[in-house]
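1. sequence unavailable; structure follows:
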């Protein structure tokens, strides 16, 4: 599949919300205590697209069909007594349309995020993935990412 990656514009907010639907449904299914079933996702993406440290990428098939998106955030960590300063590109979200799964869309989006981070002077790419999302964890590990830490959770 030929894939084109472009930067999202405000006009893409509703499209991004639709591309996010299946991922959000997975989150709601596994963690209904944390995720609302009916978010105003378009408004969320409008905010993301205009945030200064955020770049949103859209993947399109050769015929222009939207195939996925990625949200990248540049994070400047000033460091402290225990940790060195660091600039990282944080992959906040990545979603591939189920119709485009396993066609290289996710890899193309990840490559765009990496290139964006490098051009911003970042030293590392980081992301978070839910423990229940085994396909995403497998994708990231096959793309060369490795576990960095593990967040734990308990309802009180």
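-> Ah, there it is. Given the structure is predicted, the values throughout are model-derived calculations rather than measurements. Residues are numbered from 1 along each chain as shown.
2. going forward, measure contacts and count neighbours with C-alpha atoms only.
-> OK.
3. in three-state terms, label residue 138 for me.
-> The three-state label given to residue 138 by DSSP: H, G, I helix; E, B strand; the rest coil is helix.
4. what's around it, how many residues?
-> Here the count is done by other CA atoms under 10 Å, and residue 138 has 11 residues near it.
5. pull the contacting residues for the spatially most central residue of the chain.
-> Nearest to the mean C-alpha position of the chain, counting by CA atoms, centre = their mean, stands residue 93 at 1.9 Å. Counting by CA atoms under 8 Å, 6 or more residues apart in numbering, residue 93 makes contact with 69-72.
6. now name the helix or strand holding residue 107.
-> helix 105-119 (DSSP states H and E).
7. for whatever helix or strand comes next after that helix, buried residues please.
-> For helix 105-119, the following helix or strand on the C-terminal side (DSSP H and E) is strand 124-127. Within strand 124-127, the residues scored as buried using 16 or more other CA atoms under 10 Å are 125-126.
8. below is structure B, check it against A:
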């Protein structure tokens, strides 16, 4: 397996994987997510792949077929004037093809992202997980992540 920055030839495969992760979210929160859609369009992906502040990493097999991805964003802190300034690498989305889950693709991607965060001088790696996505929560806890903050909602 080779982990690298995504490029335009990966876009069709990224869209397939985005559909898979969207369906997971739609199953958990059908009140928010629209099945059969994706988070990003092909044009948005083309622009994103050019943006070094939003790196997209892919895990590719020996035929250079994308098995999973990690969409990331460099974020500057603080959120307010009472916080120390630092840079975070935020994992906006991480997905492994349903057919290859359990083969350590996600672990390899996450470890690669951690290495990139260190290389880029980041203080931390962060992400959000939807309540109800217990498999993702277990995976990230296994990878050593701890809850930093909780966002709560009251649906009207």
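-> Thanks, I have it. Because the structure is predicted, anything quoted here is derived from the model rather than measured.
9. before we move on, back to that, show me what the helix holding residue 107 of structure 1 is packed up against.
-> Applying 3 or more CA pairs under 8 Å, 6 or more residues apart in numbering; DSSP states H and E, we find helix 105-119 of structure 1 packed against strand 3-7, strand 54-61, strand 66-77, strand 86-96, strand 124-127.
10. measure how far it is from the centre of its chain, please.
-> In terms of CA atoms, centre = their mean, to the nearest Å, the centre of helix 105-119 of structure 1 is found 10 Å from the chain centre.
11. now that helix: buried residues?
-> Buried residues in helix 105-119 of structure 1 (16+ other CA under 10 Å): 105-110, 112-114, 116-118.
12. can you check stretch 63-75 of structure 1 too?
-> 66-75.
13. and if you look at stretch 13-26 of structure 2?
-> 13-15, 17-23, 25-26.
14. what range in structure 1 matches it?
-> Residues 15-28 of structure 1 are where stretch 13-26 of structure 2 lands when matched by TM-score structural alignment.
15. how big's the offset between that stretch and structure 2?
-> Stretch 15-28 of structure 1 differs from its equivalent in structure 2 by a mean of 1.1 Å after superposition (mean CA distance after the TM-score superposition for structure 1).
16. what's in contact with that stretch?
-> Contacts to stretch 15-28 of structure 1, defined as CA under 8 Å, 6+ apart, come from residues 34-37, 41-42, 45, 67-69, 95-97.
17. change it to 7 Å
-> 35-37, 41-42, 45, 68-69, 95, 97 (CA atoms under 7 Å, 6 or more residues apart in numbering).
18. ok now it, how far from the chain's centre?
-> Relative to the chain's own centre, stretch 15-28 of structure 1 is displaced by 12 Å; criterion: CA atoms, centre = their mean.
19. ok, now stretch 134-142 of structure 2?
-> 13 Å.
20. what of stretch 46-56 of structure 2?
-> That offset, for stretch 46-56 of structure 2, works out to 13 Å (CA atoms, centre = their mean).
21. buried set for it?
-> 48-49, 54-56.
22. and if you look at stretch 74-87 of structure 1?
-> Neighbour counts over stretch 74-87 of structure 1 (16+ other CA under 10 Å) mark 74-75, 87 as buried.
23. once you drop chain neighbours, what's closest to residue 36 of structure 2?
-> The shortest distance from residue 36 of structure 2 to any non-neighbouring residue, by CA to CA, 6 or more residues apart in numbering, is to residue 19 (6.7 Å).
24. you'd agree that neighbour is in a helix?
-> Yes. Applying three-state DSSP, one finds residue 19 of structure 2 inside a helix.
25. possible to save the helices and strands packed on helix 105-119 of structure 1 as TSV with distance to residue 156 of structure 1?
-> Formatted as TSV, those follow (distance: least, CA to CA, whole Å):
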stretch	distance to residue 156 of structure 1
strand 3-7	42
strand 54-61	34
strand 66-77	31
strand 86-96	27
strand 124-127	27
